[in-house]
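Peer 1: Here is my input; please provide its structure:
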Amino acid sequence: MAHSWDVPSIDPAETTEEICRFIRDVVDKAGAQGVVVGLSGGVDSSVTAALCVRALGASRVLALLMPTSFTPKRDVEDAMDLAKSLGVEYRVIPIDDMVKAFLNALPYKHGDPSYRMPAANLRARVRMVILYYHANLMRRLVAGSGDRSELLIGYFTKYGDGAVDFLPIAHLYKTQVRELARWLGIPERIAYKPSSPQLYPGHRAVDELPADYPVLDKVLVGLFELKLKPREVAERLNVAEELVSETLRRYESTIHKRRLPPMLKPLPAL
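Peer 2: Below you'll find the model as predicted:
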């Protein structure tokens, strides 16, 4: 039987320089004054913020912390500590009142499970509104923190955390982002923190993903980099074929999240 494979290792110094050039190029071409980053205390947003600071300087990066009443206190503290260590301006903007204002004006039944995900996605979209308000006010761009793993399986809210101006780490799998975080000096408690979207109380990525990221990333590499069939990926990684098929299903069912809305006739191009 053929051997398994690992997620490709990165050269952190080279990767950092490449991403920093990309950030500067995007911001300069847009004529923007800087960037706004939503900082959650997780690894993706922390790495994104650190890279933006390296690329543009701390004075051109604004970090927004947008907690709810159920956001873990540790996450807020981690985000604040990171912002301070990076030397960036940061603002803490609790979103509970804004979310409640929406829900009070919309059909909503507290405790009804059918309303849980619409309300969860509303929280992500409220954060998007806050980010773009500040970006418009300050003539800045919104830097997204989605990684390759999340983007491929559509693990983000459409027009929520998926609504950004550019994605600096979209080419890196989650395990590669953690590797880069260590090199950038991100504290280990952040670099290795389990992913938790926290869109509702107790919300954890591990409860929603086909597998933990170390396994999921290998599956994604097999499907998208090595171009293997699901059965071959399952056999070579010694995982259930259902896991691989579910990963592929999520990619296919979320294609709409990664594309512009369908049009009857495409827009003209020069």
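
Peer 1: From here on, just use CA atoms for contacts and neighbour counts.
Peer 2: OK.

Peer 1: give me the element Pro201 is part of.
Peer 2: Counting by DSSP states H and E, no helix or strand carries Pro201.

Peer 1: Give me the distance between it and Met117.
Peer 2: Going from Pro201 to Met117 by Cα to Cα, to the nearest Å gives 12 Å.

Peer 1: Where does Leu62 sit: helix, strand or coil?
Peer 2: strand (DSSP: H, G, I helix; E, B strand; the rest coil).

Peer 1: One more sequence to fold, the one below, so I can look at both together:
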Amino acid sequence: MLDEHARIIKELGVAGDFDAAAEANRRSAFLADHVQTSSMRTLVLGISGGVDSLTAGMLAQRAVQRLRDGGYSAEFIAVRLPYGEQADEDDARKSLDVIRPDRTVTIDIKPAADAMMAEIRRDADDLVSGERLHFHLGNIKARQRMIAQYALAGGARGLVIGTDHAAEALMGFFTKFGDGAADILPLSGLNKRQVRAVAQHLGGPEDLIFKVPTADLESDAPLKPDEQVYGVTYDEIDDFLEGRAIGENALQRILTAYRSTAHKRALPGAPIG
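Peer 2: Below is the predicted model of the structure:
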């Protein structure tokens, strides 16, 4: 078990030492370097109102400013992607006020997501209806959001930023080819408390930094807390990622989640090699 624990930490890239100021600088520089070496001009990121997109957005805006200070033309486009009316819209707007992106684009994904679900149900209602209907619709929402971001990136010579970090990667808490799809992951290898620490260093507001995390994908359970889905707390997840001992029940839940979601973290299978 100890060997598996250490292996998981290593696979997710969680470092033993952590300094919020150093990580903020390193990760904004990473974004800037990646834009330039890719011969791109734009960073694109969906802003939800949670701490992950807040932190990634602040890093992105600093990255493009770094590029411009060096004489390289670059901009950051923040994207609002509500499904109709978002329950925590005020938090999303507050995030934008803090980040101050070069440009903000709003795209309502509801028409596209509803149309896709309706078309699926027309000929395969038995596969998606029932108690899991809103779960399946939530995955469609996540993928429609990524379609929108890539459309913008394609038109702006841009790269799409993902907000995946070690805590969500550990639990497999992302939609495959939805929020799990991106060109660049500036929060990779950080656990949740480290993401919050970076956000604090960058000057994010405490109410957004310590807001209860939620994916807000299931229409029948808006703002459902992540921890309720996990069955464990972020503190337990973060302690696990930092190599600390946690309770047996939490340990088994985390290991089960990690093992059962391995396919989400893997590249597509191919009959080569």
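
Peer 1: how about Ala79 of structure 1, what's its partner in structure 2?
Peer 2: Alignment note (TM-score structural alignment): Ala79 of structure 1 maps to Ala92 of structure 2.

Peer 1: That match touches Ser53, doesn't it?
Peer 2: No - applying Cα atoms under 8 Å as the test, Ala92 of structure 2 and Ser53 come out as separate, 9.4 Å apart.

Peer 1: Name the residues contacting each of these two.
Peer 2: Ile47 (Cα atoms under 8 Å, 6 or more residues apart in numbering).

Peer 1: Can you tell me how far the residue mapped onto Pro82 of structure 2 from structure 1 is from Val47 of structure 1?
Peer 2: If you follow Pro82 of structure 2 across to structure 1 using TM-score structural alignment, you land on Pro67. From Pro67 of structure 1 over to Val47 of structure 1 the distance is 19 Å, taken as Cα to Cα.

Peer 1: between these two, who's got more neighbours?
Peer 2: Using other Cα atoms under 10 Å, the more surrounded residue of Pro67 of structure 1 and Val47 is Val47, with 25 against 22.

Peer 1: Counterpart of the more buried one over in structure 2?
Peer 2: So, by TM-score structural alignment, Val47 of structure 1 is matched to Thr55.

Peer 1: show me the contacts for its match.
Peer 2: 195-196, 198-199, 202, 204.

Peer 1: which of these also appear as contacts in structure 1?
Peer 2: Of the contacts of Thr55 of structure 2, the contacts whose aligned counterparts also meet in structure 1 (both residues aligned by TM-score structural alignment, their matches' Cα atoms under 8 Å) are 195, 198-199, 202, 204.

Peer 1: which of those residues lies closest to Asp235 of structure 2?
Peer 2: Checking the kept ones among the contacts of Thr55 of structure 2 against Asp235 of structure 2 by Cα to Cα gives Val195 as the nearest, at 12.7 Å.

Peer 1: What does the closest one correspond to in structure 1?
Peer 2: Checking TM-score structural alignment: Val195 of structure 2 goes with Val177.

Peer 1: Now do the SS call for Tyr90 of structure 1.
Peer 2: strand.

Peer 1: I'd assumed Met66 was in contact with it.
Peer 2: No - here Tyr90 of structure 1 does not reach Met66: they are 10.6 Å apart, not a contact under Cα under 8 Å.

Peer 1: how about the residue nearest to the spatial centre of structure 1, what does it touch?
Peer 2: Nearest to the mean C-alpha position of structure 1, by Cα atoms, centre = their mean, lies Gly146 at 2.7 Å. Contacts here follow Cα under 8 Å, 6+ apart; on that basis Gly146 of structure 1 touches 44, 156, 161-162, 167, 169-170.

Peer 1: Just tell me what it corresponds to in structure 2.
Peer 2: Using TM-score structural alignment, Gly146 of structure 1 pairs with Asp164 in structure 2.

Peer 1: where's that match, which helix or strand?
Peer 2: With DSSP H and E as the criterion, Asp164 of structure 2 is inside neither a helix nor a strand.

Peer 1: List the buried residues for stretch 252-266 of structure 1?
Peer 2: 254, 257 (16 or more other Cα atoms under 10 Å).

Peer 1: Same question for stretch 138-153 of structure 2.
Peer 2: 138-150, 152-153.

Peer 1: isn't Val142 of structure 1 right next to Val37, touching?
Peer 2: Yes - here Val142 of structure 1 reaches Val37: they are 6.2 Å apart, a contact under Cα under 8 Å.

Peer 1: Now the common contact residues for these two.
Peer 2: Counting by Cα under 8 Å, 6+ apart, the residues touching both Val142 of structure 1 and Val37 are Leu131.
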